[in-house]
Structures are given as structure tokens and as C-alpha cells.
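Visitor: coordinates for the following, if possible.
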Amino acid sequence: MNWNGRPMTRRGLLGRLAALGGAGAAYHGLTTLGLLAIPPAHAGIPVRPADIGAGRSVVILGAGMAGLTAGLQLARAGFDVKIVEANGHIGGRSLTVRPGDSYAEVGREKMVCRFDDGLYLNAGPGRIPHHHTAVLEYCRTLGVAMEPYIFASRANLLQSDQALGGQPVQLRRIKHDLRGRLSEMLAKVPDPAALDASITAEDHAAFKGMLEQFGALNRQGDRLVYRSSSRAGYSVPPGAGRDPGTLYPDLELKTLLDSDFWRNGLFNDMTDYWQTSLMQPVGGMDMIVKGFLAAAIPGGRTVRDLVVTESPVREVVNTETGVVVVHAKGREQADYCISTMAPSVLARVKNNFRPAYADALTRIQDTPAFKLGWQATHRFWEENDQIYGGISWTDHPITQLWYPSDSYFSKTGVLTGAYNSGANAQLFGALSHPERVALALEGGEKLHPGFSNWVHRDRALSIAWHNMPHFPGGWQNNPPELDPQAYARLTVPEGNVMLAGDFLSYWWGWKEGAIRSADLAVQAIVDRVSQ
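Guide: I've put the predicted structure just below:
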């Protein structure tokens, strides 16, 4: 294939895939061409000799996903394990807020959940990709029931003040009109050689036939053109009898390009970790945490028996024979330590780390992240817009509006009325809760006129993770890409201290990274005691 008169190599094709479809398109292009192996399935909770850790001790800092994973594995391998958690909440950022629950940002008024019974907000993680096999295998093993999470519905909305008079537009209309316009452009290429010197006349005919189907093109003589398609939806839906409905007028390519929708929301479901299918635990993300805490370990105990809460770490010191950890509720002397704390937080704890290691900790960047949840008066998104799950996108600072992927046709539900990071999260984080509510109502109105009348503003919950105690952000930016030297340094144990957490993986910001990094830390300890 050629592009701009130049031969199109496989490398060039992947570059174009990345430009048009994002990283996910390039990723799957690589796997299709056999240039990148698909990640192997996780083998489940490792089974090791039950006495391999006998007489050895490990203190784990943090009871999030990495800490619980490491604690379960080590305890079942015979190690004496203690997990020290700074917060009263177990699960790290896997925070599911239910009626009566409370939390508080630093220096802020306590937030109390006043949702109706049975409702909840996943204030942290909210979905699990199908290829995150470690998380899913633990859920299977620990008996955590799962259900589909709808990331994208073609009925979801895109909204920009710069496009179409600021009116929200269904995702199907933008996506399929753009597909049709691009297909029409390709169909106008008259010479098979302009596509690829190796394409025969029959190949060229097949290619144009594919474009006709791909773009829903219409034949006008020997030309293929794009006209309004049912794929893009109807301004007046079809009915019975002689009522064919009215198609939306097709959008011009310039309008589509000027809209900037292709920069925000339009191609997000092509990214590999957002591609269908995604999953969620039935009843809330904390069901995974509960599964870990109830997991049996030797001595008739469970993982919950290993955890000490509300005890911030004050000191981590390597010794000749092990490590000493001082925390608010005591002093631990252990053979090894696994820290799952954010690197920037660990760097501020009193320690005797070597300068290069201490410096590497400070170089990992924290990402501000913000969420706001609404209880709706009724499921207006289903009744008015036929939206059943998925996400609508806007250039307003709320960025996203999530619709629940469960309890369809029920009387009410919880919307994630804002989810953002970076500058928009900092904006919301600096506001008081009432100011956050007012700003989020603005964003909701842009997507759903009348929104302010359909949510209980007095029950809204907001959380800025970069303001939460002991959490400097929603996640850490990917160290391998931003600072390879710091990342390489932190993957090597510092004396008897090892790190685990999603930041120490190529799945930063995901449970998968936390679990797989914990696997590596535990194996490193097992290897040491086995020597």
C-alpha cells in the first residue's frame, strides 16, 4: 500500500493505525502481524511449599491491592506477615462508598454518603479490562462475582462548545459519519497502483467492495458516495406501518474535523485497555478487597488478621540482618519489607536509603485525579436518551459522565458525574464541595439539558485523590516512559526493602499492575530464602 505516493511498509501502516485509532489500534496491529506477543494468562495464586518461609518475617507497607496480594502469597508460603496501613480504610484506592460511609480530604469537612440503601459509588477504580488476567484470575479463585461493565454505547454523547452549537451529539452519529466520509475519500482513488503495486484489479474491486460496506457508501453510477446512514441514527425513529423515520442529515468532513471530537471520546474505545469486554465486580469494586480479606491462611486465620490500620509509617531503616519499620502503633523488626506506598510518600519517611535510590523515589510523578458521584431522581438517561451504560464526553472540566452498567429499569441509580485528571482535577480539588457540585452541574447540563432537576445535589459525593490522606494522587505517571533510569533503579531491591504497586509495572493506574508487581516482589523474597 502507498501513502502520499510512497510505499507503505508495515511500520508505516502501524504509524497510521496509531494516528487514526490511538495506541490500541497500533497494539492490536502489532499482535496481528506477529510482532508482539499477547500477554500470557495469569496462572492464579502461586502455590509454593507451605514451609518455605518458616522462621522468616515480612512487613508490608500499605493494604491496597499490591499489599493484600503479597500478604496472601507470603502467609500461605509460611512467612510471618504483618501489613501496616496508614488509613482506616483497607483497599487503597479501591474505595467503594456506601450509605453511612464517610471519608475526608486533608483539611476538609467530612463527606458522608447519603445515597439510598443498596447504592454505591466506586470512588476509585471502576472497571477491569478483559485481558487483565491476573485480576480476573484472583476474582475467580476468591469467588468474586463479576458482570459486564459497559465502556461505550453508541447512544453515549459527545459535547463541545466549539462544535454544532454546543449541542450534545450521539456517538454513533459522529463515528459513522466520519467513517463514511473517510471511506468515500478512499473510494475515489482511481488507480489500483496508487494503493499498492501488488494489488491486482480483482483485489482493487474487493477493496472498494469492502469500503462500500465499511463506510455504508451508496453507489451512484461507478462512484461510491456517502449519504445519511441508519448507522448514524434517526432524528425521528422509524415506526409501524408506513413510517420509515427520518435519518439525521449527514455531517460534512470539515464539521467533523473542526469538532475536535476525534481528540476526546470518539476513539477511546479503541484503546486496548478500554476495548470490550470490560468487567466489574457485582456490588462494587470493594468486593475484590473483601475477597482478599476473607481468604484463608495457615493457623485458621484470614488475610484480615494480618492488617493493622490507622498506623502511618514513620521510619524504614535497613539493618545488617533485615529491616526496622516504625509506625504509629508499634515497631516491627523483620527480615524483609515490601513497600506499596506511593514513591513520593516513601521518600518523605525517615530512612537510610542510598542517595541514588532516595532520588529515584522523588522522581516518580503523582497524577491529580477527581471523581464526583450523583444519585439521580430517576434513570433519565435510559428513559430520555436510551443510554444503557457507557460514558459521555465533554470538553467541560467534568470531562466524563459515567452511566451505571447494572440495575437497568430500576427507580434510581448513581452517576459518576465527573472523572478527570491533571489540570481539571486540580481545578476541582481546589474548590469547596458546594463549588464542585455547582461546576459539575454545569457539565451535566451541557450533556443533558435539565440535568440539575434530575439529581439530588444534597447527596453528591466528591473526592480529589491528591487531597486524600496518604494519597498524593490517583496514580503515578508511568516511570518506564517518563524516567527510565529512575524506574530501573526502583525495580532493584534497596537492601532488604522491595517495592510493589501499579507504578512498578507497565499497567500503571490499574489493579493488574499492582498484582503483577506484587508477584515479582514475593518471588524475589522466596528466591532469597531459597538460596
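Visitor: CA atoms for contacts and neighbours, from now on please.
Guide: OK.
Visitor: how much space separates residue 213 from residue 180?
Guide: Applying Cα to Cα, to the nearest Å, the value for residue 213 to residue 180 is 10 Å.
Visitor: quick one, which of the two is more surrounded?
Guide: It is residue 180, of residue 213 and residue 180, that has more neighbours when counted by other Cα atoms under 10 Å, with 29 against 12.
Visitor: the more buried one sits in which helix or strand?
Guide: Using DSSP states H and E, residue 180 sits within helix 171-187.
Visitor: against which helices or strands is the helix or strand just after that helix packed?
Guide: Moving toward the C-terminus from helix 171-187, the next helix or strand (DSSP H and E) is helix 192-195. Packing contacts for helix 192-195, counted by 3 or more Cα pairs under 8 Å, 6 or more residues apart in numbering; DSSP states H and E, involve strand 2-3.
Visitor: the stretch 401-531 of the chain: strands as residue ranges?
Guide: Remark: strands assigned in the stretch 401-531 of the chain by DSSP state E, counting those that start in this stretch are 414-421, 461-464, 475-476, 497-499.
Visitor: please generate a structure for the following sequence too, so the two can be compared:
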Amino acid sequence: MSMRPVSVIVVGAGLAGLSAAVRLSKSGLRVTVFDARGRVGGRVWTVRDTFASGQYAEAGAEFIDDAHTEIRQLVKEFGLTLSPVVRRGFSFALFERSGGTARVLSGDGAWKAIAEAAAPLVREYEAAQYRWNCVAVRDIAACSVAQWLNNIRADKTLRAIVRSLRGFFLADPEELSLLMLIDQLASDSPGRQAMFRIEGGNDRLPHKMAGELGEAVHLDSEVVAVEQDRASVRVSIQDHTGRRSVARGDYLVLALPASTLRAIRIRPALPREQAKAIASLKYGRVTKALLQFDRRFWNSNARGRAYGTDSPVGAIWDANEGSAGQPGILTLMAGGRGSGTLRRILSHRRTQGIRARLEWLHPADAQLMRSRVITWENDPWACGGYAVFTPEFDPTLREQLGRRHRRILFAGEHISTRWQGYMNGAVETGFRAAAEVKQLMSRVSYRGQ
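Guide: As a prediction, the model looks like this:
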């Protein structure tokens, strides 16, 4: 008599969920994927329907680094190609309040200034072996970056450099845990690795993975409740018409951001510490403005094509330097409070407001052709860009975010300890969730259950 194949339900058709689903499917398991959105990819989204000349730009996750092993492996598996971008790395453009003149610092020079100021804390963190659950690290975590700058009596330049990181951490110094900055400095300075995008758009990867899974992927399907017992899991699903149904499986992978995961009713309830970790994790506010001009005026600037800035427009970079044609797309990415400020500039002053903020790049008579603005905190299925650890988050709870709950496993960039905030963090944790399912199956087989 043939045995029934093991079935796994995956909730979330972003990179984390699809990575888990593809790995499980390749292992011969029956996989079903549900996502509340009408598209796959989650926070990976390439905008193609807005711009002239067939150009496109990334509305969500953008850069893949040299060291991002897991996603690079998937890119290769699915026959895609990586294109090098931002070859000169990110520089820092600092402004005197709202003035239009920028003082440009090299990325290495700016990060060196931060690293020198934070060196004692980095050594302390290294001595703690990068563990978030020891007393010394808890003290660092409870301090905001702004408070630390005050404690060391930082000068105006260092404060401006750190504020320029809003486009990286998606949080202002006042709301960012110092531990996030120290953790970054202890691993590496951003921008030192070579950076890439997927040729043709980053969302080609989730579309390829979903294509391999075929009819196993169900969109417009919001999961509202989960129940499990000793033998199975049951998932309650609501479609866009409000009609409800139930799916049953042997295991469940919840590949959702904590911001939306906490809205799902889970029975039996999650352990208290795990529920607290999920409930207290914040997500960064971020607005991306994709601006297509009739010519790439930023190319004439010999200093670079990518900047972190302390301006309200946030970080700036060439969104499609590999595209043919004279028009080009410039990305503005404003994190933290800058997200709302950028939206107000776009709403009230429109083109004139943006041009005023870009005068230091010498746009001259360049014309804005088309634009697209995406605010991730207003997206109901993300509620923010990516996870941000604030001073209020208890660092000892971090390991709880990805802890298995009986037959329920978790995946997502917020769970990754090395690649949190990156696409690679999503893929890495998706792979890990798939491996955990197979380990659980092995235990059951060994026990003869």
C-alpha cells in the first residue's frame, strides 16, 4: 500500500516562502502556497508598467551582495543573471540643514568615522561573541543611536553621517537601537561588497520559483487563523470576496513579516516569549520615489552615482544604469521620519520640490517624464520596509522570532541573524525552514509514527 505524501502549507509567496516551497517540492513533498497579495514576490517588486522606453525599477528589495550565497545559488539554479551595479559604492552627501550645497564624503571615509567612534563598543560586542542575550549587549541594545551620539559628544559631521543612514536602517537615530549599528560595524561596512541586481528585474526570481510550483500557488488568499494538533495543521483562508475555506497539511511554514503575522490567530497560542518577540518587533518606515528623467544628469557627476544623504529625500542612486536609451531612472529612498517628509514634498511641491532637493546634482534642464511612489508602511501586507530593532526590543527575545512551534515553522528576513533586512536573509531562512520540516519528518520516521 502506497503511503500518502507528506503535505506542507506555506503562507507567504515572497522570497522566504517560495524558497522553502521550492526546496520542499524538490524533496518530493506536496506543497501548497497561499498569499494575500494578487502577485508573488512580497517586498520584491519590479515596476514595469510606469516608465517609457521599456525601462523598469525596483519598488522594493534591490541589492544582492557578493556574500549573499543563498540567493546567488537560487539565481543560478533558475538560469538568471546578475548585473553589477553601483560599482563605485555609496558616497555620503551632507547638507547644512536645508541648504542646497552638498559636502560629499567617500563611503569608506564616512564609515571609518563611525567605526572609530564606536570602536570600544564593537570590541565589547566581539568579546560577547556577538550574542544578544548577555548583560553587556543588553545595555548596548537599550541605548538609542541618538543617545550614544550625545554621550560621546559627537560633532556635527558625525551626526550628519549617522542620520544619512536612515535610508539603510529605515529608522532615525532616535528610534534605532545602538546594537543594530554595532552589529553592522562588527560584520562589515555596507557598500564594501560588490552589488548586483537580477538582470531584467529582481522579481524574475520569485516569478520563476512560482512558475515551477505551478498551481500549488494560490494568490488573493489571506490566512486568518491557524490551528494544530499532534497530527496536523489547519489553516483558515479568506479570499478577496470574503469567502472562507480550510486547508489541511502535516506541517506549516509561516513566511510572513512579524508586522502581519501577529494578526493571525494561532491555536494553541505561541509560547509567551515568542509571542512577545513578534508583537514588539517594529518595521521601518520607507518611501521609494522612482523618477524617470529624459536624461541621466547624475552621470555627469564624477563623484559617483549613489549616495546616502541627511536630506529629506534620503538615499539616492541610479535605478537602471544598465538600461539602454537616453532616459534614466533615479531612485530616492527615504527611511524613518524622512518617509513622511518625502511624501509631503512630492504631494505639495511636486516636481519643483524634488528639483530643489536635487540641485546639487546639477539637473539643469532635465525633464521629469514619469514617476512612481511606493510607501511600504502603507502596504497592508508588509506594514513597513524591513525589521528595525528599537531600544525597547528585548535582545534576548531575538532567537524566539524563528523558533519552531510544534508543527509550525517560521521564515523571513527578520529571523536571519546575519542577513536581516536583505533578500538573502529571506532565502536563507526559507531554506532553513525547509530543512527543519525534513528533520521533523526524519524524527517521525525514526519513531515509527
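Visitor: re earlier: redo the strands of the stretch 401-531 of structure 1 as JSON lines? Include distance to residue 439 of structure 1.
Guide: Listed next are the strands of the stretch 401-531 of structure 1 as JSON lines, based on distance: least, Cα to Cα, whole Å:
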{"stretch": "strand 414-421", "distance to residue 439 of structure 1": "10"}
{"stretch": "strand 461-464", "distance to residue 439 of structure 1": "12"}
{"stretch": "strand 475-476", "distance to residue 439 of structure 1": "24"}
{"stretch": "strand 497-499", "distance to residue 439 of structure 1": "39"}
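Visitor: residue boundaries of the helices in the stretch 51-200 of structure 2?
Guide: Ranges of helices in the stretch 51-200 of structure 2, per DSSP state H, counting those that start in this stretch, are 69-77, 107-127, 135-141, 145-151, 156-163, 166-169, 178-187.
Visitor: tell me which of these sits most buried.
Guide: helix 166-169 (a mean of 26; mean count of other Cα atoms under 10 Å).
Visitor: against which helices or strands is that one packed?
Guide: Applying 3+ Cα pairs under 8 Å, 6+ apart, we find helix 166-169 of structure 2 packed against strand 328-335.
Visitor: would you mark the buried spots in the strand it packs on?
Guide: Residues of strand 328-335 of structure 2 classed as buried by neighbour count (16 or more other Cα atoms under 10 Å): 328, 329, 330, 331, 332, 333, 334, 335.
Visitor: which one is the second one nearest to, not counting chain neighbours?
Guide: Of all residues not flanking residue 329 of structure 2 in the chain, residue 292 sits nearest, at 4.2 Å (Cα to Cα, 6 or more residues apart in numbering).
Visitor: circling back: of all the helices of the stretch 51-200 of structure 2, which one is nearest residue 206 of structure 2?
Guide: helix 69-77 (9.9 Å; Cα to Cα).
Visitor: whereabouts in structure 1 does that closest one align?
Guide: Mapping helix 69-77 of structure 2 onto structure 1 (TM-score structural alignment) gives residues 133-141.
Visitor: my read: residue 371 of structure 1 touches residue 466, true?
Guide: No: the criterion here is Cα atoms under 8 Å, and residue 371 of structure 1 misses it with residue 466 at 11.2 Å.
Visitor: tell me the contacts of the aligned residue in structure 1 for residue 382 of structure 2?
Guide: Here residue 382 of structure 2 is matched to residue 471 in structure 1, going by TM-score structural alignment. Residues near residue 471 of structure 1 by Cα atoms under 8 Å, 6 or more residues apart in numbering: 342, 345, 465.
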